[in-house]
Every structure is written in structure tokens, then in C-alpha cells.
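Colleague: pasting the structure only:
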């Protein structure tokens, strides 16, 4: 970890008074650690890899220096054609919308009408093409829609001064490799490149080094400093829904975000909870963008109490004071586990990340623990204790499997 300074105010970071004033209005009392350790370097124009827990203020960390750079340019209104000066790439539509909203909020008092545009799929492309006319200062984009707009000549990337990969571990994963490579080929060689994420697997860190020029590395992930409590409950196979309904009713959480792994699982679980007197909305990729936006806004406002979602809700979304996240299904990726539970316990608020595991989940949860370097006590819910014939599998050390009688060494692995 590189330590630049330990400022106590945003002014100490070198931010201009206009931005500091806006942050005070937004009740940002002092910089978070990721902001303190990165903003001075970013104002110097350095490339940077920034890792910090979810809810730690990464969006402000990378967007405030960009806004100041635009504000201080000699020709702040020099937008032309359909170019863009600063590009922020994100993996999901919802995160694109949220980041653009935050950037516009931070720039509220800046003169010269800094132009920020969000572009993402799932909605008509025509309004986005119109918004890009005349050039843009900042574009927040998902890769697929950005490439569609490039192919339609609605945007050019040859004037980009800053590239940000938000949720960089996801952006550098196999699912985005081809699209990201196509975008990188359209960008100028000389630019400032920033990578921010809550998790940086080793393979991603190695790949990232090829994208950056002598980057500063700031890694501030800290389980000890987190306000998020993690718990795991062992349950009998087939009893997860009953346990989930019991916990929701028992604790009377103001809101709960429940993660499953498949789109059809969202609807199926919502139906089963409904039979137990619990109303839940669903959030997944098969819903139209308008419906997704309405559901997310309803959950953020508190009108929706229980939301069942796939991993499209796992990254970057800021749900204020969300009391609990529940893994009904364990995520396939250990990194996604941290992103999921990070929807709770944000910005210093106390939160709870709760996982339900049955016999089939036991070994995978051990992998999640190992990869994320933690170990949790296996708890049980009163009234739903694990059957005696399964308890050893949950709690006892693994025993070596006995050899079948009459089989020699050469066949023991068959």
C-alpha cells in the first residue's frame, strides 16, 4: 500500500473550494481512507490501482479529480464534434446510471456546464445519441452500448484523456475481454488510467499492469475495520425457504436484499415467500430496463421491503442504510460474495451479511472463506436445527475416504 498523506479535510487533498463547498452540502464531513490516499495522486495525473471495501467512497475518489481537471482547463468549453474527454466504464446499466448521477451532483456548482452522459443498453439508443451530440466532458458507459455508439459514429474515443474502470475486476474478467480490447484499441496511447474495485484477484492484478504506466497502488481492504457483520447458518437440504421466511419475520428487518444465482430462481422464491405471507419484488436481467429502474428506485426509497436479485445487483449499487443482505444461493465466484454482502454496511453504517448453506453448499463456502481470508462459525436457527445424520458433514473435520475392498493402488482414483 502506498501512503501519500493523511489529510483530515477535502481542502487538504488539494480540491478547489467550489468542490469542497459542494461536498459540505452533501454532508461529506471528511475524506474516507480511499479518497485520502488516492485523490492527491490523481490530481498529479498518475495512473492508479485503487482497492477498498464496498461503500468506501471510490466513486468520489476518481470523479472529483476529473471534475477539477475539467474545471481548470484553459478552454473548459472546448467540446467539439462527438468526442469525449473522460471515459468511465462500468459493468452494469444500474451502475452507469448511479455513477453519472453522482458525478452530476458533485459538479453542481462548477461553471461552464460540465456535460456528463450515461450510455447503457436495455433502452432506446436514440436519446443517448442525441445527448452525445456536440461532444461530452464525461461519459459513463457499459462496454456493449459504447461500442454500438462508436459503430454508429455517435461518439469518438480518440480524444480521451482519462479512462476509469470501475468494478475493475469484473471489467477485466473473461466476460468483458473482447469488448474491452476493442475499446482500448480506439483510445489514445497517452492517457491517465484508473482502476477501482473492492476485490482484485491475482490474475486481474497481473493483467492490469499491462494497461497502466508506472501506477500507484493503493489497497485498503480491511475486514477488521468493516462495520459489516458476517454470519452463516447451516440448514437442512430443502429448508432454506422456511428458514429465510422465519428470519425475515423474526427480525422484522426494515429491508432485505436476497441473492440467488438464476433469473427463474428470483420468481420461484418470490412465489414461495408469498405463500408464507411475505411480499417480495424481483430484479434480474430478463426484466425490461424501465421495470428494473422502477424496482430499484422503489427499493432505494424504502417502498419495497424485500428484493430478490441476481448478481446484477451485487456491484456498486448504493442502497442507503440497507440492514441485511442474504445469500440464499452462494455466488459462484468468491469475489462476488464480497460484492454481494457489501451492499450492506456501507459508509460506516452497521450491516449484516448472512448466508444460508445446506450440505451441497458446505465445500463451496469453505472455498469462499479461503479466498477471502476469513473463517465464520457455523450457526443454526432455533427450531430448524440440522438433522443428526447431517451434522457431522457440517461441523466435523473431513475424513479420508476408505478404499473399496479388493482395489489396489492403480485403481484407487477410479
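Modeller: Thanks, I have the structure now. Predicted model, so just to flag it, every value in this text is computed and none were measured. Residues are numbered from 1 along each chain as shown.
Colleague: for the rest of this, base every contact and every neighbour count on C-alpha atoms.
Modeller: OK.
Colleague: and residue 164, helix, strand or coil?
Modeller: Here residue 164 is strand, with the state taken from DSSP: H, G, I helix; E, B strand; the rest coil.
Colleague: what about it, how many residues nearby?
Modeller: Counted with other Cα atoms under 10 Å, the neighbours of residue 164 add up to 21.
Colleague: here's the one I want to compare it with:
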């Protein structure tokens, strides 16, 4: 847990409340206590009681503010571990890494449940025969977590039996988008019951996708209803604590009222208060020309772990290996890598076995790594929502961090300015970062040591190169200067 917390996760209302006030069971409270969770965050305080009361719930809240614990707590309170043979909850995520993370969180939170809680994760990239064998030998888990394609296959062939009380969509706007929508609808039809409770959560929820979420169960119920039978399902309750973009008046000024459930409700932008946004402007045209600047950021700044986002899978792998050669332990994760490499990189991130993850937007959403305090955009994303999700990989659960975008003069710099106008964040120059960091910490009423690693953290920094696909087996390293000289013609010209 962070040493200091911003108002994204702490306010006067949450400070007066504990998880024990939310009518949670003793086993869950014990697990929360051991995880260091005493006071609920705003999204947990508003979501858990409403969901426990029944009815569908759609949640939009900032990245890293506790949405996963919120929906996991609700699901665990509704699961009966004395019953076996069918899955009582289906939890879907758009990427394998998010699914694995949710499964781990459910196991941690359900550690003290009696009888023992069974959680299984079903994802692509793993031979489907392994999943089928697991289900045949052990039966359906109490909670099945997975990606849509694999879950749909197991449901259709009858390997995964369900009597579901919950259907959860994490990163729901992504799951309801074009790529996944057909699978999500098919899964809903297969597991639907009158008593099924629907939970959909995300940091970004554009209005058209909110409407799709509202219509999903109504559509399925109409399809399954007998002719002429009315559909009585109520619309989902909404817990909207942020918005994906700031509204502006005719003069281009930000409007504080973001459109809450009631007139006058204040809904903040989804940007985390603890993230400082920086830009590093260069001349050039090819991403390789940004590598020296990337090395400057990663070898001179004070940080524990960093995400570096690129737009191309091949570049991610190459840059990770170049960083390892330069003495910066790094790993790569992209959709083109096989699952064994992706799992190894994901586990290494969580275990602090390297300092920099070079990745595509596969890792932009949902990933929680508490030591990440820097995010670097080597390539800018196309959409502002992706920029929001990338920035949410740092400053998790009320901590502070910074995000630096390496941009070329011209179109890229203008694109970053567009994000700034749409999302309403302040943007400082990387060269002025020390003053900008000091100013931000003062504005947040946080001490100057709230950002950056402690001396104990520095002593625990990984030193060895992390395995990279296609990299030579030699562990020899170059100094940063040798690296820049040896790659100058290829990467800096």
C-alpha cells in the first residue's frame, strides 16, 4: 500500500467508514485486513452496498481506485462454497493478464472461506485440452474467470457447467466493443437466469457503450422469453465517479459539472490526481530516434518500475533487449508472444524481477503493479481513452507517479496537445520535471518524499537482465555510454 494517498481513494466520508461497516462476512474482512485494507475507497463505499442489495450495477471509476476489490467482494459474498458441480460466477476480462490477476485477487480475498473456495482461470494461449481435463477431473469451479473466446468455447461444448448468480465484465467498455460484443452476448445467453446479477466496471465508459450494457440483459431476456411475455428487468444502477473527458463551454473553458446522476453532481475526469504529465519533444520521424531519449529518462530519473508503451510488437521486443544490454533490466509483453513468454513477463513484473516492461496496449488496461511509478509513451496512442488507461498504470491506489510522452515536433506534439485539451490535464516539459513534481506534491499536500524510491527500495533493485524472446544467451552488458555509441548510427540518426 502507498505511504501517502491522494483524494482519489481517501475522502472525509471513507475515513469515517471501515469495511466492517459494509456488512461483509468475517472471512472476507480477515483477508482484507491482512491485505492492508481498512477503509474502503469511494468506489468501494458506493458500489459494494448497492450491489449487495441486488440488481445490476454499472461502475465507472478511475484506474487504480479499488474497482477489482469492489466487485470481487460482492461476488465472494454471494458464492456458496458448500455447493459444487457448477460455477456460480462468471468473470470476463479482455486480456489474459487481467484474467489471471482477477483470479489471484479472488483467491487472496477468499482465502479464509470454508469450505475452500475454488477459482479457475480459462484463457487463450493455453491448450484447451488442459482446461477440459481440469473440468472433467475436478468439476466446475465456484468462480470461473477468463477471456471471452475460451470461456465461450467451454460453455458451448458443455465442459463448463454453470448455475450462475453473477456475470462480471471487467474493462466492460472494451468487452462491449465490436471485437468482443458477439462473444459477450453469446456467453450471456448461455449462462442467463432470472436471478443472474450483472456487474460491469471500467475507468472509461462512453455513453453508447453504457447503453449497450443496459440493453444486454434486456436483449437476452427478450430472446429467451416466451412469445408475448413482458420483460420486467430493471435498468442497472449506476455508480459513475468520473467521466472520460472534460466538458467545455462555447469559449473552450472546462465545465466543472461533468454530468452526474442528478443535476449539479460533480463528476471528475478519469485522470488520477497523483499522475504528473510530462512531454519530451524531439526532432525526427522514426521511433528508433527516440531511444537515446528513452535511455536518458530510464537511467537518470528516480523510479522503481516503469512501463514503456510502443505501437509495434517487434519494436517492443527489440527495445526490451536493447535496454537489457544498456544495463536496465527489462522485459517485453505483446500479443504476438506465446503465452509462456507473456506469463513469465507478467510474473516477473509482479515479483519485481526487472525494472522496465516494454509493451503494447495489451498491457494498457487493468494491470496492477504497485511499484510502477513511471509510464513512458514511446508511441502515442490513437484514442484519448487509451491514454487514460496507460496513465493509470502508475499512481495506483492514491499514490503518485508521472507519465512522460516522447513526441516529435509537429503532428505528434499536436496530438498530445489534443489529449491535453480533451482530458484537461496540465502538461510540463520533461526538463522542468523537478519543479513540476515539487509543485504537484505541494498541491496534493504530500511530502516531497512521496514520489520516488526509498533507499531500501534502491537496494532491492533487480540487476540481472530479464529473458527476452530471441535475445542471445550471453548476459554481457554495455555501459549506457557504450550502448549509445554502439547504437548511435542505427537508432539515433
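Modeller: Received, thanks. Worth saying up front: this structure is predicted, and the values here are computed from it rather than measured.
Colleague: which element is the residue positioned nearest the centre of the first structure on?
Modeller: In the first structure, the centroid-proximal residue (Cα atoms, centre = their mean) is residue 315; its distance is 2.1 Å. Using DSSP states H and E, residue 315 of the first structure sits in no helix or strand.
Colleague: wait, isn't it in contact with residue 166?
Modeller: No - under the criterion of Cα atoms under 8 Å, residue 315 of the first structure makes no contact with residue 166, lying 9.8 Å away.
Colleague: for the stretch 351-493 of the second structure, what spans make up the helices?
Modeller: Remark: helices assigned in the stretch 351-493 of the second structure by DSSP state H, counting those that start in this stretch are 384-391, 411-423, 433-443, 455-459, 480-486.
Colleague: residues contacting the aligned residue in the second structure for residue 107 of the first structure?
Modeller: In the second structure, residue 107 of the first structure lines up with residue 110, judged by TM-score structural alignment. Neighbouring residues of residue 110 of the second structure by Cα atoms under 8 Å, 6 or more residues apart in numbering: 27, 28, 31, 76, 117.
Colleague: and the longest helix for the second structure?
Modeller: helix 207-224 (DSSP state H).
Colleague: buried residues, that one. List them.
Modeller: 209, 210, 213, 214, 216, 217, 218, 219, 220, 221, 222 (16 or more other Cα atoms under 10 Å).
Colleague: the first one maps to what in the first structure?
Modeller: Which is residue 209 of the second structure. So residue 209 of the second structure corresponds to residue 204, using TM-score structural alignment.
Colleague: deepest of the helices of the stretch 351-493 of the second structure, which one?
Modeller: Highest mean neighbour count of the helices of the stretch 351-493 of the second structure: helix 384-391, a mean of 22 (counted as mean count of other Cα atoms under 10 Å).
Colleague: what angle separates it from helix 411-423?
Modeller: Relative orientation of helix 384-391 of the second structure versus helix 411-423 (axes from the mean of the first three to the mean of the last three Cα atoms, to 10 degrees): 90 degrees.
Colleague: helix 384-391 of the second structure maps to which residues in the first structure?
Modeller: The aligned range for helix 384-391 of the second structure is 334-341, by TM-score structural alignment.
Colleague: rewinding a little: who are the packing partners of the longest helix of the second structure?
Modeller: helix 178-191 (3 or more Cα pairs under 8 Å, 6 or more residues apart in numbering; DSSP states H and E).
Colleague: so where in the first structure does the helix it packs on end up aligned?
Modeller: By TM-score structural alignment, helix 178-191 of the second structure lines up with residues 174-187 in the first structure.
Colleague: verify the stated contact: residue 109 of the second structure with residue 28.
Modeller: Yes - Residue 109 of the second structure is within contact range of residue 28, at 6.0 Å (criterion: Cα under 8 Å).
Colleague: joint contacts of those two?
Modeller: residue 73.
Colleague: those two: which is more packed in?
Modeller: residue 109 (23 against 20).
Colleague: residue contacts, that one?
Modeller: Contacts of residue 109 of the second structure by Cα under 8 Å, 6+ apart are 28, 31, 32, 72, 73.
Colleague: so which of the residues you listed hold up in the first structure?
Modeller: Counting by both residues aligned by TM-score structural alignment, their matches' Cα atoms under 8 Å, the contacts of residue 109 of the second structure that remain in contact in the first structure are 28, 31, 32, 73.
Colleague: quick one: which of those is most hemmed in?
Modeller: Going by other Cα under 10 Å, residue 73 tops these with 24 neighbours.
Colleague: surely that one is in a helix?
Modeller: Yes - residue state for residue 73 of the second structure (three-state DSSP) corresponds to a helix.
Colleague: and it, how far is that from residue 45 of the second structure?
Modeller: 12 Å (Cα to Cα, to the nearest Å).
Colleague: and the helices in the stretch 151-300 of the first structure?
Modeller: Counting by DSSP H, counting those that start in this stretch, the helices of the stretch 151-300 of the first structure are 168-171, 177-184, 202-208, 240-251, 263-275, 289-301.
Colleague: picking up where we left off before, counterpart of the residue nearest to the centre of the first structure in the second structure?
Modeller: Per TM-score structural alignment, residue 315 of the first structure is aligned with residue 365.
Colleague: thought that match was touching residue 388?
Modeller: No - with contact defined as Cα under 8 Å, residue 365 of the second structure and residue 388 do not form a contacting pair (9.2 Å).
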